[in-house]
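A.B. asks: Sharing a model prediction with you, sequence too.
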Amino acid sequence: MTEMRTEEEQIEAIKNWWKENGMQTIAAVVIVAGGWFGYQGWQSQKQDAGEGASAVYQQVLELSGSEQEQDLAQRGLLLDQLKTDFSSTVYASYAALFKAKDAVNAGNLEEAVTELEFAKQNATTEELSHLATIRLARVKIAQQAYDEALSLLAVETMGAFEGQYLEVKGDALKAKGEVDAARDAYSQAVAANQRDGANNPIVEMKLDDLAVN
């Protein structure tokens, strides 16, 4: 009888606990499960977006070698699609870099600035951010906005792009007429390239052109 009472008391205790805590337990399980499935869904959606963007970008690359108007127009539509439908992926910045290059070739520097600013702001990697910044500075120099270019180039961390940053800085300073400062920037660019094991004869030619006679 004692054992039976004990079992009955245990059952009654469980019933009472469930009355007091059952709904909270269910809610906790639902929240945890919801969070898990929500995360899984987000991961799946992210993967699907990346695969879709990759497929569109592949079409862009296939059309890149063609100069036919129809292909150029199709490529433009695909690039716009990457920026709008896949804005959260790395391919959106790739698309903006493509469009900026096309704009420069067409002589439309304002459009190039717009695209490069988009690429810079939406860059998902440091490498893309550096690349967009350097190209944007080059376009600013072409627009004779030298101080804006120098401001863009004044970054704390240049990484593997140090040589390029310093070269473009030299270009901006030379365009401003600050020859000594430009020579110093080119010298630093050459040194940075040597440290990184990079060979850039163009910046060396720029430095030679400013050599003191």
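C.D. replies: That came in fine, so what should we check first?
A.B. asks: can we go C-alpha only for contacts and neighbour counts from here?
C.D. replies: Noted.
A.B. asks: any idea which helix is longest in the chain?
C.D. replies: helix 2-63 (DSSP state H).
A.B. asks: In the next helix or strand after that helix, which of the residues would be classed as buried?
C.D. replies: The C-terminal neighbour of helix 2-63 among helices and strands, as given by DSSP states H and E, is helix 69-85. The neighbour-count check on helix 69-85 (16 or more other C-alpha atoms under 10 Å) flags 71, 72, 75, 76, 78, 79, 80, 81, 82, 83 as buried.
A.B. asks: Use this one as the comparison:
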Amino acid sequence: MSYQSDEEQVELLKNLWKDYGQPVVLGVAIILAAVSGYNYWQKTQQQEISEASGLYQNLLDTLSLDQQTQLAAPLTEEQKATVSHVVSSLQNDYASSQYAAFATLFLAQQQVQDDQLSAARASLEWVLAQKPADEVQTMASVRLARVLLSESSGNGQQALDILTKLNAGKSYEATVESAKGDAYLALGDRKQAETAYQKAVDAAQDNGLNRPLLQLKLDDLAAMAPQEG
């Protein structure tokens, strides 16, 4: 049975009241209210996703002005203002959407490039506070750890704590272990750093990836090791 209009619902309630009395009518009314509420919630959710997607597309359109031909080109001040406005709108109005998380991750990347490490840290902490999907959480956590290490080598333990809490899949193992190696190195633990870098190299090879920087880090640690003799 489908209820096509409010008038039909009212007529149904009148007939039920007449035939069965108050208990049944109350039960039906509760069910109808629940169905109507769910339909309204679903419609609202779809509208919010559409609006958030539109804002995110504005962000992509802004970036494509220079980056289609020069991917490394810095943003202009006007572009930065647009990015900041779009990210702020997404955070304020659509905080739980994936678009807000992705836009904020991009903002944090730009802030790192501009050497605004405190701002980048705040952006990444915002993403994590929204409890995003596992892949986004991993990405944001690794970037936050790297920002902390860039701010100060004294943040090594804090960065390591963030990374060890991750339950990253195989596709992110190389990235996470590489960041762990950097954290151990900041703590002065070269043995643990070497172990982490080796895990990263092995994971990258298992995924068919070539990470020459990781091998370079391992070679540097080997060169720094005290020679026997």
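C.D. replies: Looks like it came in fine. Computed from a predicted structure; not experimentally measured.
A.B. asks: tm score of chain vs chain?
C.D. replies: The TM-score (TM-score structural alignment, normalised by the length of structure 1) is 0.85; 197 aligned residues with a C-alpha RMSD of 2.0 Å.
A.B. asks: returning to what we had before: rebuild the buried residues of helix 69-85 of structure 1 as CSV, extending it with distance to residue 63 of structure 1.
C.D. replies: Converted to CSV, the buried residues of helix 69-85 of structure 1 look like this (distance: C-alpha to C-alpha, whole Å):
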residue, distance to residue 63 of structure 1
71, 6
72, 7
75, 6
76, 10
78, 10
79, 11
80, 14
81, 15
82, 15
83, 17
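A.B. asks: for structure 2, which residue is closest to the average position?
C.D. replies: Per C-alpha atoms, centre = their mean, the C-alpha nearest to the average position across structure 2 is that of residue 136, at 3.4 Å.
A.B. asks: And that one, what's its match in structure 1?
C.D. replies: By TM-score structural alignment, residue 136 of structure 2 lines up with residue 128 in structure 1.
A.B. asks: That match contacts residue 120, correct?
C.D. replies: Yes. Using C-alpha atoms under 8 Å, residue 128 of structure 1 makes contact with residue 120 at a distance of 7.2 Å.
A.B. asks: list the residues that contact both of the two?
C.D. replies: residue 93 (C-alpha atoms under 8 Å, 6 or more residues apart in numbering).
A.B. asks: what about the corresponding residue of structure 1 for residue 217 of structure 2, neighbour count?
C.D. replies: Structural alignment (TM-score structural alignment) places residue 217 of structure 2 against residue 206 in structure 1. Using other C-alpha atoms under 10 Å, residue 206 of structure 1 has 18 other residues around it.
A.B. asks: quick revisit: for the match of residue 136 of structure 2, pull up the helix or strand it's in.
C.D. replies: Element membership for residue 128 of structure 1 (DSSP H and E) is helix 126-142.
A.B. asks: and if you look at residue 166 of structure 2?
C.D. replies: Going by DSSP H and E, residue 166 of structure 2 is not part of any helix or strand.
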